[in-house]
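Trainee: From the sequence below, what's the structure:
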Amino acid sequence: MSISGALRRAAITMLERRDRRRARNAPPPDTREIRILLLHANGMGGTIRTVFNLAGHLAKNHDVEIVSVVRESPQPFFDVPPGVRVRYLDNRVNGRKGILNRFRSRLTPPDETAYHWFTLKTDLALLRYIRSRRRGVLIGTRPALNLLIARTAGPEIITIGQEHANLAAHQPQTRKQILRRYGRLTALITLTQADLHAYRKALKHAPAHLAQIPNAVTRLSGPDAHRTAPIAVAIGRLNHAKGHDLLIRAWAHVHRNHPDWTLRIYGRGPRHDKLQESIDKRELTESVHLMGPAEDVGAALADAAINILSSRREGMPMTILEAMSKAVPVIAYDCPTGPAEIITHGHDGLLVPPEKIHALANAITTLITDPDLRTKLATQAQTTAAQYNMSVIGPRWDKLLTQLTHISHQTESP
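Mentor: Down below sits the predicted model:
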């Protein structure tokens, strides 16, 4: 074992000894205080939006604080819900500061998607914060944070890991630690039934409570879509997983027969230049537009006649539900996981075999040429989206917290 490995093992052993002493004097577990660990609360991703949405619901009956590992923008992009506080552990508005930020994290798996955000400084700040908690609930929102609370939270704490992607999407080292450590959590919550099944099958030692609760759809501003303008919309980060490169290739086929239609792709990310090159190469510059981030998702959807999800993989794609809630018919690749659990093909949307270019082009053409089908799908889609309102999803979280209090009491009993 290396020196760093030996030191890490010694530190964990010391924490375990302290926890045994803490457990003897620990008060009964309760859920009055809820702390949600988030990577960067001032960003604009789907996880951030759904966490804010959940926090707003929980704040009606609990003391809720979002704990952001880093702060890179001065103010949150999304409105902080009433009754929710935000705490920042590492302020990077003016860049990374301090010698500890020069060293890589020792507690985050190197192949965790967000590894580059974590440093030795954030390791120590997170450890200090987690160990300072003496009551309540800690909720993690990505593997690095779930693993940390599983390993280091005190015995008084109810620990909940949220899976915002899916087990298969994680890289080997991260997945190995997940399978080894997640059993220490009080609960693990997946977004889809497919991912719940995957975790049940993979975890030898499961948490006390393993369940599926989807994200609630965020209420968007603006009117429902009128679906009359020849506009298709795709919303998502410009990265490989979202498959916009596949969508552009499919749109080239659509454009030959329907040159009056345009595709608006909202989002930002590392694939922007590559996507623009693909657009230029296929002479689609007048038909496909990279719009940048959607400052107002409701307004972007209000102009759309079709919403397209071309992802190679998903957790639970909120853009589908947001489009549905605004009466925009959805076409989605039947990728793992999520779309097939939301869309019933031909009833409230269209599902397409994953990564099939011509199949996607054909589905888009079908909706372009059949406005009655667009209306039918959009009408049913709003009924489907209503099942994901916070008025439906929120009570499932309330029930979970009540159950976890009873589980924790039973665990603490002699």
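Trainee: only C-alpha atoms for contact and neighbour calcs from this point on.
Mentor: Fine.
Trainee: would you list every one of the strands in the stretch 251-400 of the chain?
Mentor: 262-266, 288-292, 306-309, 330-333, 350-352 (DSSP state E, counting those that start in this stretch).
Trainee: if we compare those strands, which one ends up closest to Pro395?
Mentor: Closest of the strands of the stretch 251-400 of the chain to Pro395 is strand 330-333, at 27.4 Å (criterion: Cα to Cα).
Trainee: what about that closest one, distance to the chain center?
Mentor: Distance, stretch centre to chain centre, for strand 330-333: 19 Å (Cα atoms, centre = their mean, to the nearest Å).
Trainee: Show me what it is in contact with.
Mentor: For strand 330-333, contacts defined as Cα atoms under 8 Å, 6 or more residues apart in numbering pick out 306-312, 320, 323-324, 339, 348-355, 360, 363-364, 377.
Trainee: run this one through as well so I can compare:
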Amino acid sequence: SKWYAASFFPSSYKRTLARKINARQCDVVIGVHAFMALHLSAVKSRIRTKTVGWLHNSYEAFFEKETPYLPGLDCFFQVQMGKLDERVVLSHADAGCFFRKMNLCCEVIYNPLTVLPKGRGKKEYRRILAVGRFSFGHKGFDILIKAFSVFVKTHPDWTLEIVGEGPEEALYRSLINEYELEKSIALHPFTKEVQEYYAHSSMYVLSSRWEGFGLVMIEAMAHGLPVIASDLPITRELLKDKDMAVLFETGNIAQLAGCMSYMADRTDWEWMGNKAVEYADTFHIEKVCDSWNNLLKKVVYGTR
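Mentor: Next comes the predicted model:
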């Protein structure tokens, strides 16, 4: 680990980074995401400030998925993260993984709702929405398109809107053509006005193969949309036993299609929408800021 740290962070870089941090005379410096947290740990002995690593993805995504973000670096990561004064993760499931597998204690702070809701979805739109980057094998939009091809056979008046951009777009378009769904599925580029899509949809589907948090689910619920989501540690933690959400086995096309039919055929949409909005409010940014303020007090003063 020491050898790797030395090769990964040259001495000249560590001197420069430490000098810049010390010049700011901060009480706490936060390394946002794993790589920045690793940069902080590399200069921990050279700086006078407290340090927090804010990890924005799941333990599985870092080390266990088919193409992990930190392949073969688990031992290095464990040593480096142990140098920080505190670590923040996005779920209790991940906090458990880091403790069991790396003996690292982590605080859990959920991501806040930062999108201001504009309007509210309705069943009458008969529109399913998904939002996310078209990155390889991640968001599972290929799974969603295949499941929708099954669902639409019994619900022909429904449409699917997918908002995003990225390298998998060609795959999605080929699937849409293969299933002859050009009139039922539309791909849209990212927009700063994503609320327009939420407010004109009927339900939201998160079909990801893994997630750190999945904030889009909360954004959707803030617009009164019921949610269907892959059964992942974070979605299980956030949505299990919630009346306005259902989970399906990750990657299971038939089960996802069944969940869409179940949601489309429900008659209590207004009630589900009210529950969704009520739950999304618990992620209001002011409430999450309170959690951060408490953590920073602990780091700086040793108290909450």
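Trainee: residues in structure 1 matched by the longest helix that structure 2 contains, start to end?
Mentor: The longest helix of structure 2 (DSSP state H) is helix 285-301. Per TM-score structural alignment, the counterpart of helix 285-301 of structure 2 in structure 1 is residues 390-406.
Trainee: Can you point out the buried residues in the matching stretch?
Mentor: 390, 393-394, 400-401, 404-405 (16 or more other Cα atoms under 10 Å).
Trainee: For it, give me the average deviation versus structure 2.
Mentor: Here stretch 390-406 of structure 1, set against structure 2 after superposition, deviates by a mean of 1.2 Å using mean Cα distance after the TM-score superposition for structure 1.
Trainee: What are the contacting residues of that stretch?
Mentor: 29-31, 54, 57-58, 158, 186-187, 209, 213-218.
Trainee: same check, this time on stretch 371-389 of structure 1
Mentor: Contacts for stretch 371-389 of structure 1 (Cα under 8 Å, 6+ apart): 214-218, 227, 305-306, 321-322, 324-330, 342, 346-349, 367.
Trainee: for that stretch, which positions count as buried?
Mentor: 373-382, 384-386, 388-389.
Trainee: chain center to that stretch: distance?
Mentor: From the chain centre to the centre of stretch 371-389 of structure 1 is a distance of 23 Å (Cα atoms, centre = their mean).
Trainee: If any of the contacts of stretch 390-406 of structure 1 are buried, give me the PyMOL selection for them.
Mentor: Entered in PyMOL, the line below selects the buried ones among those, by 16+ other Cα under 10 Å:
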select buried, resi 29+30+31+54+57+58+158+186+187+209+213+214+215+216+217+218
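Trainee: just checking, which of the contacts of stretch 390-406 of structure 1 belong to strands?
Mentor: Here DSSP state E is the test, and those give 158, 187, 209 as lying in strands.
Trainee: what's the span of stretch 180-194 of structure 1 from first residue to last?
Mentor: 21 Å (Cα to Cα, to the nearest Å).
Trainee: Kindly apply the preceding question to stretch 215-232 of structure 1 instead.
Mentor: So stretch 215-232 of structure 1: terminal residues 25 Å apart, Cα to Cα.
Trainee: ok, residues contacting that stretch?
Mentor: 49-50, 53-54, 191, 260-264, 296-299, 301-308, 316, 318, 321-322, 325-328, 368, 374, 385, 388-390, 393-394.
Trainee: Give me the buried subset of the residues you listed.
Mentor: Buried among those (16+ other Cα under 10 Å): 49-50, 53-54, 191, 261-264, 297-299, 301-308, 316, 318, 321-322, 325-328, 368, 374, 385, 388-390, 393-394.
Trainee: His345 of structure 1 reaches Pro353, doesn't it?
Mentor: No - using Cα atoms under 8 Å, His345 of structure 1 makes no contact with Pro353, being 11.5 Å away.
Trainee: who's more crowded, the two?
Mentor: His345 (17 against 13; other Cα atoms under 10 Å).
Trainee: For that one, give me its contacts.
Mentor: So His345 of structure 1 contacts Leu351 (Cα under 8 Å, 6+ apart).
Trainee: okay, stretch 291-302 of structure 1 sits on what stretch of structure 2?
Mentor: Counting by TM-score structural alignment, stretch 291-302 of structure 1 corresponds to 188-199 in structure 2.
Trainee: Number of residues surrounding Gly349 of structure 1?
Mentor: 26.
Trainee: which residue in structure 2 lines up with it?
Mentor: Checking TM-score structural alignment: Gly349 of structure 1 goes with Ala245.
Trainee: okay, now the residue nearest to that match when sequence neighbours are not counted: neighbour count?
Mentor: Computed as Cα to Cα, 6 or more residues apart in numbering, the closest residue to Ala245 of structure 2 that is not its neighbour in sequence is Val227, at 4.6 Å. Residues lying near Val227 of structure 2 (other Cα under 10 Å) number 29.
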